[in-house]
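Engineer: Quick one: sequence plus predicted model below, questions after.
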Amino acid sequence: MSTEPKKSLSNAEKQLRYRQRQQASGKKELRGYLTPEALSCYQDIQEKTQWNDSTILSNAIRLMYAAHKCGQIGLLNSWLTEHKR
């Protein structure tokens, strides 16, 4: 039996393992830069719902997909334009 100490993982290795576990569970990472208007909306949603970044993104995509399927994208875009959001 060997008593060699385990080599500790670097931050990059930990992040890689985390991403691999997320991918294995069927999740996909999506990231981007937010406009000031979108950041304001994001902060409003976060304050009201207490959701984390991942939940907000996931729900936003699901809502946009539902709006697309129901033919409501134009309605959503016009509301955002009218309310300067």
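Structural biologist: Yep, that arrived.
Engineer: only C-alpha atoms for contact and neighbour calcs from this point on.
Structural biologist: Fine.
Engineer: check contacts around I45.
Structural biologist: Residues near I45 by C-alpha atoms under 8 Å, 6 or more residues apart in numbering: 51, 56.
Engineer: now it: how far from K69?
Structural biologist: In this view, I45 and K69 are 23 Å apart by C-alpha to C-alpha, to the nearest Å.
Engineer: Please apply the same query to N52.
Structural biologist: Relative to K69, and taking C-alpha to C-alpha, N52 is found at 26 Å.
Engineer: Tell me where this structure has helices.
Structural biologist: 11-24, 36-49, 53-69, 73-82 (DSSP state H).
Engineer: Who are the packing partners of the shortest one?
Structural biologist: With contacts defined as 3 or more C-alpha pairs under 8 Å, 6 or more residues apart in numbering; DSSP states H and E, there are no secondary structure elements packing on helix 73-82.
Engineer: putting a second one here so we can go through both:
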Amino acid sequence: MSDKSSANAEKQKRFRERQKALGNKQVRGYISPEAQSCYNEISQITGWTDSDILSNSLKITYAAYKCGQIKLLNAWLTKNMKEE
């Protein structure tokens, strides 16, 4: 392994260790414990897979964007933010 790829592997390893130390879990990226709680709740209620959750969240966000309702969506998400 070259020095450059070895250094990159070490950098990635340190990043993963930092994320674990912060309590974040990797789904498609690192998410906070609060986000993991929401993800688990969505998964239980809907029965959706990880791919379904990602796909449907993108569809909702895109629909809000196309209809000029991003501000409304953000306001709803802020209003309904979980308090833990």
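Structural biologist: Received the coordinates, thanks. Note that the coordinates shown come from a computational prediction; the quantities given were computed from them, not determined experimentally.
Engineer: Output the longest helix belonging to structure 2.
Structural biologist: helix 3-21.
Engineer: residues in structure 1 matched by that one, start to end?
Structural biologist: Helix 3-21 of structure 2 corresponds to no residue of structure 1 when matched by TM-score structural alignment.
Engineer: Likewise for stretch 63-80 of structure 2?
Structural biologist: Stretch 63-80 of structure 2 covers residues 66-83 of structure 1 once aligned (TM-score structural alignment).
Engineer: hmm, who's touching the matching stretch?
Structural biologist: For stretch 66-83 of structure 1, contacts defined as C-alpha under 8 Å, 6+ apart pick out M64.
Engineer: Can you get me the start-to-end distance on it?
Structural biologist: Where stretch 66-83 of structure 1 begins and where it ends lie 21 Å apart, using C-alpha to C-alpha.
Engineer: any idea how far I45 of structure 1 is from A60 of structure 1?
Structural biologist: Distance from I45 of structure 1 to A60 of structure 1, counting by C-alpha to C-alpha: 10 Å.
Engineer: how about Q22 of structure 1, what's its partner in structure 2?
Structural biologist: Checking TM-score structural alignment: Q22 of structure 1 goes with nothing.
Engineer: how far away is Q22 of structure 1 from L76 of structure 1?
Structural biologist: Going from Q22 of structure 1 to L76 of structure 1 by C-alpha to C-alpha gives 31 Å.
Engineer: same check, this time on R19 of structure 1
Structural biologist: For R19 of structure 1 relative to L76 of structure 1 (C-alpha to C-alpha), the value is 33 Å.
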